[in-house]
Every structure is written in structure tokens, then in C-alpha cells.
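generate coordinates for the sequence data below:
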Amino acid sequence: MDPSKRQKYVLVTGGAGYIGSHTVVELLTAGYAIVVMDNMCNSHLEALRRVERLAGRPVQFFKGDVTCVSDLEKVFSLYNFWAVIHFAAIKAVGESTRIPLDYYYNNVAGSLQLLRVMKNFNVKNLVFSSSATVYGEPDICPVDETARVGPVTNPYGRTKLFVEEMLRDLCNSDPEWNVCLLRYFNPVGAHPSGLIGEHPQGIPNNLLPYVIRVLQGRSPFVHIYGSDYDTVDGTGVRDYIHVCDLATGHVAALKKLDTKPGCVAYNLGTGIGYSVMEIVKMMEKVTQKEIPYKIVDRRPGDVAVCTADASLANRELGWYPTRRMEDMCEDMWRWTRKNPMGYDGQTLLDEDEEDDDDSSNSSNGED
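Here you go, the predicted model:
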């Protein structure tokens, strides 16, 4: 068959991960033909099995690594791709300061290999999973896309900025390329079904997964870094976005590629800031459990308030987040109750089991 007449697919690298799996649900629901490529270093096949259950459609999966040219060439030879959504990366800020070469290799070199293979197969449409960390310490708030990028204070953030710069150079060199750079603020929550959610490896770096860890009795208390900021209660304020809203942003960006936008960056956030203490109190309300915490010194580089101006995504992508902070906390807690060991348990607990034996799945935060 003439390759041009074959069904056109979207390649989703890292599609078995946290944001990737939620996006795959939305893509399948929207009718896209997709292929997930993942090396499974920080993800789980069980996530894709549950994605199939949610979407009512099979997921075509190819195990491979974006740093491996032969893996990329094989998957591009098997399918007729018209676009790529590129999630594949490692993403822990703290870890990136300890093993920076791993981050540059996986995130930067992996992206470079992907782009070279895309070019060779004449696939020039890309949605890139970037991050608000590219802004460094923002000079304006709310942060819009005109804000200065950098200097970035950690290797993880620098890898995202370097790939953004690489993509801008690529688009400037060849106008056939079309790229949407999606700068996430703070993704949280889980699918409201409780079937898929975040499965962090090791000790989480982000606030809500750490709160969950404390609720499960796996850590004694939540660290709150600084209580003397000029905010509603002295604790830092951030823009949290539900992972399902983030997922719909990727579908909207994929549609935008059809309009040949060139290379354009979009913030994905709600524009609403919540303080650390407000998050803790909301989780206490949702779980009906007390969450122990300890106030410690500020961390270097932390700012008092950082929220997104996502009006460009609202206007140009027709994308609007719909979930509230209470939804984010409720969905995250539902995921935790149904999957106390994440995907490692693989046995999905139903609501009756949770209600009958709640103490086996969570604790009041005390050791």
C-alpha cells in the first residue's frame, strides 16, 4: 500500500507515565489513532491496561527508548505518523541535581535523537511537554509567555529550556516544522474513576504526593518551607492544575498543529493560586484526617507567589481548565484509596472494600 494512504497515527512518547496516560485517554476518546512508546523506566503497563478500560479501545504499545535510534527508526517504519506528543523524560528536580548527566542524556539527547528521526521520516508536527520551570524565578506574576525564560536553577529545568531552544532553532531553519511548547505549572490529581493516577518512584518531590505519603503513614509529617511570605497565610502560593485538564490541553494543542502555527509556547495553568497551608487544609477536609506538618526554613530560589496567565491558551487553543482544587484533592484521594500501592498492587480496590477496611489502606499520619 502507498504509505501516504495508510492510516495516520500520533506517536506518544512516555505515554504510560502520569500525564501521558491521562492524555492517551483523552486522545482515544477524541478518536485519534495513537501509538504509545515508553521504556517503562518510570511507568507501568498496568496504566495502559486501565487506559484501555476507560477509553473502550485498545492501546497500541511499542516498548522503546527515545535515546535509542534503532528503537525510533523501527517504530517510525511500522507506523505512518503525522505528529508526535513528546512526554518521555525523567522529571525529579531534586534528583536532577544529583545525577545531572542522566537528565541531560535522557531529556536532551533523547529529544535530539527523536527530532532527527522525525526529520528523516518527514514528520514535522510536535507537541512538547515543557514546564514552567523554564521561567526560573519569574519576573512577573501572573506569568505569561512574554516573561523572561531562565536563568533556571536546576538541571531538570535546564533540560526543558535547552529542548525548547533546540525546537525554536529547528523551526527557524525549516518553516515546515510546527511545534507547540506546553509549559505546565503544577499537575496534580488523578482520573475521577480512580483507575489511573500518579505512581511516583521513591520519595515524592511535589507537595500533594508528599501529603498522600504522610496520610498513608509512610512519612511522619509534611515539611512546609517558610511561613513568612507575603501571602494569605505566610506560606508559598502556587498554581495547581488537574492532570485531566492538562490532558485536554494536549488534545487542543494537537488540533492547533493543523493550522501550521510555527513554534509557539502556551502556559497550562488555572491562574488561581493556592497556598501550601490551603492545600493541606483542603486535603484534611477531603480525607477527614489530620495532617501533621512542620514549618522549616525557606528553600533557596523559592518565590512567594507563582501563578499562570493562560489566556493565550484560552484564546488560541480554545482550552479552559474546569476542575477546582477540591476536585484535584478528591480525585487524588480516590486514586490513593483504590490503589494504596499504586500500580504495584495491580488489584483495584472497590468502594465497598475501602469503606469496610479503611484502616488497612491509609492512616491518620501517625507512625
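
going forward, measure contacts and count neighbours with C-alpha atoms only.
Will do.

where exactly do the helices run in the chain?
Listed in chain order, the helices of the chain (DSSP state H) span 18-29, 45-55, 69-78, 93-98, 100-103, 110-120, 155-173, 207-215, 243-257, 276-287, 311-317, 325-338, 351-356.

between those helices, which gets nearest to residue 37?
helix 69-78 (8.3 Å; CA to CA).

show me what contacts residue 173?
Listed by CA atoms under 8 Å, 6 or more residues apart in numbering, residue 173 has no contact partners.

one more sequence to fold, the one below, so I can look at both together:
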Amino acid sequence: MNAAFSPPKILVTGGAGFIGSHACVALIAAGYLPVVLDTLVNSSARSLERIAAITGVAPLLVRADVRDAAALERVFAAHAFGAVLHLAGLKAVGDSVDDPLGYYEVNVAGTLALVRAMDRAGVRRLVFSSSATVYGDTARSPIPESAPHAAVNPYGRTKAMVETVLLDLAHADARWGIACLRFFNPVGAHESGLIGEHPNGRPNNLMPYISQVAVGTRAHLVVHGTDYDTADGTGVRDYVHVMDVAEGHVAALRHVTREPGILMANLGTGRGASVLEVVSAFERASGRAIALRLGPRRPGDAPAYWADAGSAQARFGWRARRSLDDMCADSWRWQVGNPHGFDEAAPPPPPPPLPLPRTPSTQPGIPSCPIPFLPL
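This is a model prediction of the structure:
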């Protein structure tokens, strides 16, 4: 960025996390300066150092909780934000069943605190990271935005509840511009191999499991169900590259900056891939065989689940551009270069040659680039 130019600041809650860190890269590429608000409880500040290595721009970091009204007030007083990308929250479906109150407190009460702080500061442009879990497991694919809320777990219900709050807000106050983005199964990593999903407990989707088998930290992949009414009998899901999701947030940001009101939009490819198709793509990317163990269906799993992705393209010009092969190649590049995620418990091994490279397969050195820390 030109030093004489002052880029517009965007507050990114949860900006050190998986989707948040990629959104920061996309924001910087689009000419914005992200200010990250994150507790770093389920993420790492090293992701921001990697963002600086990729983009040459260090995001500003505020270590605070989105539920902390006083901290939010100080952040909004210190910066003139053009808008907010709200990605902070808890996201593990299984954990939400065990701790529903914690999920409602963080995901719902935290959003209420954020929106109140935005309103007091006069910042009324918001992109909210929702989830396709709001549709539940019974919607028929391709799933349009008009499908009703039918979430089957507390995590999905928190997302649906926040959408309802924001819909009421936009209808009550015409000054607001809000986009709720329902993304399907975000996977992959930045093509540089410098940022990706930091391992933190049980993975939330298929690809990290496959990656762990390929790298040797997991013995085999259990395929849950081989008798579904699909082409190869295994479950079908809409996998979308995390950088496509990140760029979708930027496209939605531009839309709400121009137009008040509220929109709901799916972020997906509009195509489903079966478990075995994903395994085959990962084998091509890694050059390694994935050991499989066939198991029974899991209760509640839908046979097939993918997005009607036309609305995002019609409303704000976004569509997913990266293929399943890209998702697997980028996941593998991240995995072999960062076997411990952002932790430095062991040096990363040199990555093997990738059959589908779009960037050099060797991870570049990460220069020392301290992240500006903004005390509250």
C-alpha cells in the first residue's frame, strides 16, 4: 500500500482464526486495513505475522472479548471504522451440545454487545459470518436462502437466532446495511501455505481428517455410511475454498457499503462432492494413499447437502472460483509445512512435490514482522 494513502479501517472480530485470517488477506488485497479483535483463545497471533508475510501489511491487533462492552467502546472510540466483519464465536457442533449456554453467551450475547457498540459509534455496516447449519439436515439440495431455519444443534440455533436479531434490526432502522453469509464447508488454506486451519481439538469437517491420515498422524479415515442414495454411496457435501469464502466477505462488504438493508446469501460452490471424491482428490494432491475404514451411517447425517449459490452472484457478484483439487493441494501444502499449525513445537519438514502447484511448493521463509498490539 502507498504510505501516503490511508486505507479504510475494517474491524474484524475473530480475525486471527481460520476464516478471519484469510478474510484479512482478502481485505488487504482489496485496499482495506483490518483491525483484528480476538481473544486468541482458539487462535494464534502468529497467524497475523503470517498475514504480514503474505501481504506486506501487518494487521492491527486488539486482544479483547467481543462480549466486553467497555473494551468495544474503547476500540470504536480509537478508530474510525467503515464497517465490521463479525467472525468471532464458538463453532464446534459437538461442544455446543455439551455447553449450550456457553454458545448462546458468546455467539448471541457477544453479537448483541457488538451491534450495540456499533450503533453508539455510528458504524452501521456489518457482514456477519453465519452458517449453512441454520438449515438443519432436512433441507433438499440445492438449498436456497428461502429454506426455513431448522437447525438441529445449539451452534446452528445461535446462528439462526443472530440472523433473526439482525433482520429485526434492519427492519427497525433503515440506516443499517447488513449481510448474513451462510457458508457451507470451508476447507483449504492460503495457496502460499503460510496460513490455514490451526489444529485445536477435534476437526469440524472431513478434510483435516484426510490430511492427518496423509501426513501419518492418524491411521485411517472412517467413512461413515456407504449406502446412501448417491453416486458412490457416500455422503455428499458442498466444500468451498476458504479464500473464496474470504473474498465473499469482501464482496458482501462492498455491497452493504453501497446499499442499506439486509441480505442473506449462501457461500458455496453449488456442487456437491462425495467423501470418496474428496479422498481421491487429496490422493492426487499429496501423492499418498489414504487408508479407509468403512463404517455405518451416523444418526442425523443427511445423504447430500449443497448450496444454491446463485444469490451471491446476483446480489454482489461473488462466485466460488477454486476447484476441489485446489482445496486439497492447498490443504496439503499447509499440512506438510505446518504439522503443528502455528505452534513451533517442531520444525516443519520440507514439503514433497505437489502435482497441482499454483505457487512454489516450498514454504518461503517467514520474516520477523511484529504485529502492532493496541492496548485497551
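
how about the helices of structure 1, which one is nearest residue 235 of structure 1?
Of all the helices of structure 1, helix 276-287 comes closest under CA to CA, at 5.8 Å.

in terms of secondary structure, what does that closest one contact?
Counting contacts by 3 or more CA pairs under 8 Å, 6 or more residues apart in numbering; DSSP states H and E, helix 276-287 of structure 1 is packed against helix 207-215, helix 325-338.

thinking again about what came up before, for residue 131 of structure 1, find the nearest of the helices of structure 1.
Comparing the helices of structure 1 under CA to CA, the one sitting nearest is helix 155-173, at 6.8 Å.

mean per-residue distance, that closest one versus structure 2.
On superposition with structure 2, the mean distance recorded for helix 155-173 of structure 1 (mean CA distance after the TM-score superposition for structure 1) is 0.7 Å.

and the angle for that helix with helix 110-120?
20 degrees (axes from the mean of the first three to the mean of the last three CA atoms, to 10 degrees).

what's the closest residue to residue 69 of structure 1 other than its chain neighbours in contact with, if anything?
Here the nearest residue to residue 69 of structure 1 in space, its sequence neighbours aside, is residue 113; by CA to CA, 6 or more residues apart in numbering that works out to 6.4 Å. Contacts for residue 113 of structure 1 were tallied using CA under 8 Å, 6+ apart; they are 66-69.

was I right about residue 210 of structure 1 contacting residue 201?
No. Judged on CA atoms under 8 Å, residue 210 of structure 1 makes no contact with residue 201 at a distance of 11.8 Å.

the two: which is more packed in?
residue 210 (19 against 10; other CA atoms under 10 Å).

burial measure for the residue lying closest to the more buried one once chain neighbours are set aside, as a count.
Spatial nearest neighbour of residue 210 of structure 1, excluding adjacent residues (CA to CA, 6+ apart): residue 204 at 5.6 Å. By other CA under 10 Å, the residues close to residue 204 of structure 1 number 16.

distance of residue 204 of structure 1 from residue 336 of structure 1?
Distance, residue 204 of structure 1 to residue 336 of structure 1, using CA to CA, to the nearest Å: 14 Å.

the residue nearest to residue 69 of structure 1 -> structure 2?
For residue 113 of structure 1, the aligned residue in structure 2 is residue 113 (criterion: TM-score structural alignment).

ok, its match to residue 46 of structure 2 distance?
27 Å.

before we move on, what about residue 221 of structure 2?
30 Å.

please look at residue 58 of structure 1 and residue 52 and confirm they touch.
Yes. The criterion here is CA under 8 Å, and residue 58 of structure 1 meets it with residue 52 at 5.3 Å.

what about the two, which has more around it?
Counted by other CA under 10 Å, residue 58 of structure 1 and residue 52 do not tie: residue 52 has more neighbours, with 17 against 13.

could you pull up the residues touching residue 230 of structure 1?
By CA under 8 Å, 6+ apart, the neighbours of residue 230 of structure 1 are residue 304.

just residue 205 of structure 2 next, same as before
residue 185.
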